[in-house]
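Undergrad: Below are the sequence and a predicted model; questions follow.
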Amino acid sequence: MAWEVFSIVGTIAFALSGAIVAMEEEYDLFGVYLLGVVTAFGGGAIRNILIGLPVSTLWGQEMMFQIAMISITIFYLVPRYFVKHWNKWGNFTDAIGLAAFAIQGGMYAVSLDLPISAVIVASVLTGAGGGIVRDLLARRKPLVLRAEIYAVWAAFAGLIIGLEIFTDDLFLYLLFAIITTLRVASYTKHWKLPVRKLNLNI
């Protein structure tokens, strides 16, 4: 049950995140759908390549594609007043997508009996990959490279799932809430990782 829930939540959240960015960049209707779909499925495609699965695996997710398209359509028709605040809605939907897909990616790797290192990588790529593709297509600096802590939370989710200490659905939902909260706290409280600058002009 948890697998389906996180798949649906992640798909909707990242589809809306991509649609928001497209609308911010004043893309036409086709561009909104394209960026939304790429954001929702880009991370999964990258993950599949790196863990040895064919990209065509994604084409078996017809229901998820339909969910993404319906979500984007509904969002596109929402009055502009409710969708114009990117800093509030865009970051929040991205945080939800990051948490849901990081957990889903980790669960997927565990189901394939991959080592814990692969589980962590799968969580990071599934959770952050779609956002990276979205930002690059929109010519924005990817969130994963910005100051606030981002992909670390996906790696943390992968580590917890890879340890397989707790596997029941209730714990996974709790982990989802924790990862989402930590990501929101990162950009609201400006939590940052250490940065080392090199002055090559010396």
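TA: Now that the structure is in, tell me what you want to look at. Numbers count the residues shown, from 1 in each chain.

Undergrad: When you work out contacts or count neighbours from here on, use the C-alpha atoms and nothing else.
TA: Noted.

Undergrad: Next secondary structure after the helix ranked longest in the chain?
TA: Assignment by DSSP state H gives helix 86-111 as the longest helix of the chain. Later in the chain than helix 86-111, the nearest helix or strand by DSSP states H and E is helix 116-137.

Undergrad: Comparison target below:
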Amino acid sequence: MHALAPKPAALSWEQAAALPLTGLTAYQAITRVLDVRPGESLLVHGAAGGVGSMAVQIAVARGATVLGADAADRAEFLRGLGATPVGDDEQVADRVRTIVPGGIDAVFDTVGRGMLARATAAGHDVTRYASTVDITDPRTRPVFARLVPADLHAVTELAARGHLLPHVGAVLPLSEAADAHRLAATRHGKGRIVLRIGA
């Protein structure tokens, strides 16, 4: 029973299914690994993705200023989450310095591919880096979701209070699980892929 939490009434079953893994990963990254506090600034790479979008919402709910690095066509989506979009090209560091001249406090990377180097260029004295994908740099603290009942309940409470909304990009029947894996591998979707069991 320690792995269960009440479904937030405001969420659909598909949204609720998308909540635990991404929610726990993001929650533990923001609150435990990076310990993002009110008034601090956070840069999230892959901010429109499943984990990234959850991290943005959790950090915003904690009173942080959030900069979201992701494709330019996802800028409005990021603004809707409460983040300031900064793109994901080679000018990210320049945009971040313009928005937060004093430097960012923490970086959460869900993308890899050299994003830490860009984040380093963007911050003056960034001391807190966390990543779900790039753990080769000794400055980076890895993030892996752990089933902590208190954290699971905290995530569902945030959703119940309207501070956390999982974004579902596609819902497929269980018989199309292979297609779901192929879609996930393209990394071009926005939101989680959910498999529906039964009718």
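TA: Thanks, I have it. Everything quoted here is computed from the prediction, not taken from an experiment.

Undergrad: Tell me how the two chains score on TM-score.
TA: TM-score of the superposed chains, computed with TM-score structural alignment, normalised by the length of the second structure, equals 0.26; 90 aligned residues with a CA RMSD of 5.7 Å.

Undergrad: circling back to that earlier point, name the helices or strands packed onto the longest helix of the first structure?
TA: On a contact count with 3 or more CA pairs under 8 Å, 6 or more residues apart in numbering; DSSP states H and E, helix 86-111 of the first structure meets helix 2-24, helix 116-137, helix 151-163, helix 169-189.

Undergrad: please redo it, this time with the cut-off set to 10 Å
TA: Judged by 3 or more CA pairs under 10 Å, 6 or more residues apart in numbering; DSSP states H and E, the packing partners of helix 86-111 of the first structure are helix 2-24, helix 29-50, helix 80-83, helix 116-137, helix 151-163, helix 169-189.

Undergrad: Kindly reformat these as a markdown table containing mean neighbour count and distance to Gly105 of the first structure.
TA: Shown next, in a markdown table, are these (neighbours: other CA atoms under 10 Å; distance: least, CA to CA, whole Å):
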| stretch | mean neighbour count | distance to Gly105 of the first structure |
| --- | --- | --- |
| helix 2-24 | 24 | 9 |
| helix 29-50 | 22 | 8 |
| helix 80-83 | 10 | 29 |
| helix 116-137 | 26 | 5 |
| helix 151-163 | 23 | 8 |
| helix 169-189 | 17 | 12 |
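
Undergrad: how about those in CSV, adding distance to Met63 of the first structure?
TA: Output for those, formatted as CSV (distance: least, CA to CA, whole Å):
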stretch, distance to Met63 of the first structure
helix 2-24, 9
helix 29-50, 13
helix 80-83, 25
helix 116-137, 18
helix 151-163, 25
helix 169-189, 22
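
Undergrad: Ok, which of those helices comes nearest Leu98 of the first structure?
TA: Nearest to Leu98 of the first structure, of all these, is helix 116-137, at 4.4 Å by CA to CA.

Undergrad: All set now, cheers.
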